[in-house]
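Asker: give me a model of this one.
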Amino acid sequence: MKPNLTTLLPALSCLLFLPANAQQWSPEQANAWHKTQPWRAGSNFVPSTAINQLEMWQADTFDPETIDRELGYAASCGMNSARVFLHNLLWEQDSEGLLKRMDQFLTIADKHKVGIMFVLFDDVWDPNPKLGKQRDPKPHTHNSGWVQSPGRDVLVDPAKRKALEPYVTGVLTRFKDDKRVIVWDLYNEPGNMNTSAYGKVELPPEEKKEHALELAKLCFEWAWKVRPSQPLTMGVWTGDWSTKEKRDALNAYQIDHSDIITFHAYTDLEKTKSMTEPLFAYGRPVVCSEYMARTAGSKLQDILPYFHDKKVDAYQWGLVAGKTQTQYPWESWKQTFTEEPKIWFHELFHKDGKPFDKEETDLYKKLTGN
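Answerer: Prediction:
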């Protein structure tokens, strides 16, 4: 259905006349933007040939052929968006090359009518990222090669944290008015302790949360210097946000400074509802930027129709089973697997494009009208 331009003009005017160095959008500006968008349904995307963000984007392993094919799988079932992770080391390695490959990626995504939410930082999995050739996957293990951004050595050092500013402002400035980019997610799961996998080399929880909060503050400060035409967000993922009073300092900062509210929910439908509905009180668009973990109770058939009914944009984890091996559960870090689980944890497609469960891809087609 085509939008009515008469009704959208007031909404668009809220965005067109933002002052220079404007900060957080008002709820009215955020909702005005949201009215210009379709309901977004998609995945967290990394091509099956990449084990992590570095392998996805580095020049030697950037794989546009696979990206094109696999975003085609997404489009074939009606997905119209993808959430995609970047890494600060890519900027330090070759900033112009990174921007060029991002532009190439966006061209491919746009061909498939897939809008992109980029993620700039990430506190999850290996705290010691290194450029160059990435390790091979650990057999039968969930996300055995994913890396944090920035690494722990940068996160704990105030001077090194501040040196990340050119990465944030450079990427945002290049794509701040690019219609192929729909959202900027500044920092994924700040403060995550990775206790299931990398707990032995991490920081004490409160110390990591303190460092994460400082980086979160810098992220918004730097992003506001650019003030892209797309919304800025930083999703809550753990703790209690059922009321304002129950939020911890990090959750409160993330929610109170985001243009649109994003969150993660790897749980069953009833708990997902209890995590989603308190966020409506902020009067801003709400997006679930990570969900679907089948054997943890987070099932697409239960939860996607709920998000559709509530106009909550939704991004499941994973698209095509590949080197990240996230069809294996989190428990694969502690429990030995010798073969692929019968019920996949994440992911929607095999490498050849065959759905893991056709009922799921049919549901996407039904809800997105494709």
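
Asker: alpha carbons only for contacts and neighbour counts from here, please
Answerer: OK.

Asker: give me the three-state assignment for residue 55.
Answerer: helix (DSSP: H, G, I helix; E, B strand; the rest coil).

Asker: what's around it, how many residues?
Answerer: Residue 55 has 23 neighbours, counted by other CA atoms under 10 Å.

Asker: state the distance from the residue lying closest to it once chain neighbours are set aside to residue 231.
Answerer: Nearest residue to residue 55, sequence neighbours excluded (CA to CA, 6 or more residues apart in numbering): residue 61, at 5.7 Å. For residue 61, the distance to residue 231 equals 30 Å [CA to CA, to the nearest Å].

Asker: do residue 200 as well
Answerer: Counting by CA to CA, the gap from residue 200 to residue 231 is 36 Å.

Asker: in what element of secondary structure is residue 288 found?
Answerer: Using DSSP states H and E, residue 288 sits in strand 286-291.

Asker: I'd like the structure of this one too, to check against the first:
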Amino acid sequence: MRRTRTTFAGIVAIAAIALAGTPSRGDDGPWPVARAKAWGEAHPWLVGCNYCTSSAINQLEMWQAETFDLPAVDRELGWAHELGFNSMRVFLHDIPYKQDPEGFLKRIDAFLAVADRHEIGVMLVLFDGVWDTDPKPGKQREPKPGLHNSGWVQSPGRAILGDPARHDELRPYVVGVVGRFKDDPRVHAWDLFNELDNPNANSYGSTELKDKADRALDLLKKELAWIRPLNPSQPLTMGVWKNDLTDPAKLTPINKFQIDQSDVISFHNYNPPDRMKADVDALKKYGRPVLCTEYMARPNGSRFDPILGYLKKEGVGAYNWGFIDGKSQTIYPWDSWKKPYAAEPPVWFHDVLRRDGKPYDPAEVGYIKSVTGAAK
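Answerer: Okay, here's the model as predicted:
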């Protein structure tokens, strides 16, 4: 059976809800919990990684027509399939849509077709609040040696994000992409805005908006208003990523909004197993499927073994950061922004495979396959 297609139990659950007349989603709120649970039964354990082609330094280089590298996608998603991965979290960007809407949509479709051939579904990320505040179309810069994510860009850039009067410029992109793929089974979920309030203090903090959190929340609310009338068959999510998630009274206003408005709940955790468990226990109390959309930073104590096995046992979706040691250079740690590395670090921060598909750590890959079932 294809791992990422709707299971028989999931079909039964969804059909039961439809016959009961439960609405799928209101224009002003998330799915009912029963609908979210039915989606979870249809997708019992999503496992994969955050993926960018090894030949791309950022989302623009990945998706612009001149540098869209479908052969690399085919090769690398083949390796992902061999690991037992059935889902990938993939970042889009608003600029390629502005450049050529139909061309961009065709490239997304081509990407999804290749992923589907490798039995992999995709979580698409629409906006991103991390790294370079000023994305520019066209040829992207070359990687800076020894520097983690030296060319990743935000979407939208600060010029649009910081001006609420310009937020509506993004509506055609959001509606165009979601509208095209809203009933496509190859799309597992929509992640609306990655780390929208990240201050990027260690990298681009000096260029960040002083009121970024407020402006990003403004845009997120508009994004929800644009998408919900489309009624996509896939769930909407927006990952909580900072501060204490274990005490509802300590949630930031943004974290509370994200949890309250998500069809399924997603979160980021780069911490050791005990803190991962604390977040999982806390987020499961909301009664919705839970997805960890970022984890695995080896020097931080966030490693596949034992966290991947734990997430499977708990039925929590698992997307580690990074796959191939490519132009994004995320084998280097976050602190490389303070002191770039002169050589490959003795312990990789993120990523699983080298560019030729060989594992960074064969024992680690063996563990991944044992958990996903690919070892069989």
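
Asker: circling back to that earlier point, so residue 61 and residue 231 of the first structure - more neighbours on which side?
Answerer: Neighbours were counted for residue 61 of the first structure and for residue 231 using other CA under 10 Å; residue 231 has more, 23 against 15.

Asker: give the aligned equivalent of the more buried one in the second structure.
Answerer: Residue correspondence to the second structure (TM-score structural alignment): residue 231 of the first structure is matched to residue 235.

Asker: elements contacting whichever strand or helix holds residue 10 of the second structure?
Answerer: Residue 10 of the second structure is located in helix 8-20, with elements delineated by DSSP H and E. For helix 8-20 of the second structure, the elements it packs on are helix 33-42, judged by 3 or more CA pairs under 8 Å, 6 or more residues apart in numbering; DSSP states H and E.

Asker: can you pull up the most central residue in the second structure?
Answerer: Geometric centre of the second structure, nearest residue: residue 89, 3.9 Å, by CA atoms, centre = their mean.

Asker: ok, residue 251 of the second structure touching residue 241?
Answerer: No - counting by CA atoms under 8 Å, residue 251 of the second structure does not reach residue 241; the two are 10.9 Å apart.

Asker: just to revisit the earlier point, mean per-residue distance, the strand holding residue 288 of the first structure versus the second structure.
Answerer: Mean deviation of strand 286-291 of the first structure relative to the second structure after superposition (mean CA distance after the TM-score superposition for the first structure): 0.3 Å.

Asker: now the helix or strand that that strand is followed by on the second structure. Mean distance?
Answerer: Going down the chain from strand 286-291 of the first structure, the next helix or strand is helix 300-310, by DSSP H and E. On superposition with the second structure, the average gap between helix 300-310 of the first structure and its aligned counterparts reaches 0.8 Å (mean CA distance after the TM-score superposition for the first structure).

Asker: which one of residue 251 and residue 241 of the second structure has more residues nearby?
Answerer: It is residue 241, of residue 251 of the second structure and residue 241, that has more neighbours when counted by other CA under 10 Å, with 21 against 17.

Asker: not counting residues beside it along the chain, what's closest to that one?
Answerer: residue 268 (4.8 Å).

Asker: and residue 299 of the second structure, by the same measure?
Answerer: residue 349 (6.4 Å).

Asker: and the strands in the stretch 201-350 of the first structure?
Answerer: Per DSSP state E, counting those that start in this stretch, the stretch 201-350 of the first structure carries strands over the ranges 232-233, 261-265, 286-291, 313-317.

Asker: nearest to residue 13 of the first structure, out of these?
Answerer: strand 232-233 (18.4 Å; CA to CA).

Asker: hang on, the earlier thing: and the strands of the stretch 201-350 of the first structure as CSV, adding distance to residue 332 of the first structure and mean neighbour count?
Answerer: CSV is the format used below for the strands of the stretch 201-350 of the first structure (distance: least, CA to CA, whole Å; neighbours: other CA atoms under 10 Å):
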stretch, distance to residue 332 of the first structure, mean neighbour count
strand 232-233, 31, 26
strand 261-265, 20, 25
strand 286-291, 19, 24
strand 313-317, 17, 25
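
Asker: in CSV, list those strands along with distance to residue 358 of the first structure.
Answerer: CSV is the format used below for those (distance: least, CA to CA, whole Å):
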stretch, distance to residue 358 of the first structure
strand 232-233, 32
strand 261-265, 23
strand 286-291, 19
strand 313-317, 16
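
Asker: how much space between the aligned partner of residue 296 of the second structure in the first structure and residue 361 of the first structure?
Answerer: Structural alignment (TM-score structural alignment) places residue 296 of the second structure against residue 292 in the first structure. Using CA to CA, residue 292 of the first structure is found at 14 Å from residue 361 of the first structure.

Asker: more crowded one of the two?
Answerer: Neighbours of residue 292 of the first structure and residue 361, each counted by other CA under 10 Å, are more numerous for residue 292; the result is 28 against 22.

Asker: surely residue 319 of the first structure is in contact with residue 44?
Answerer: Yes - Residue 319 of the first structure is in contact with residue 44 according to CA under 8 Å; the separation is 6.9 Å.

Asker: who has more neighbours out of those two?
Answerer: residue 319 (28 against 22).

Asker: how about the more buried one, what does it touch?
Answerer: By CA atoms under 8 Å, 6 or more residues apart in numbering, the contact list for residue 319 of the first structure reads 43, 44, 45, 46, 70, 74, 346, 347, 348, 349.

Asker: those residues in helices, which ones?
Answerer: The members of those that map onto helices under DSSP state H are 70, 74.

Asker: can you show me the helices along the stretch 51-200 of the second structure?
Answerer: 59-63, 70-83, 94-99, 101-117, 158-161, 171-181 (DSSP state H, counting those that start in this stretch).

Asker: counterpart of residue 321 of the first structure in the second structure?
Answerer: In the second structure, residue 321 of the first structure lines up with residue 325, judged by TM-score structural alignment.
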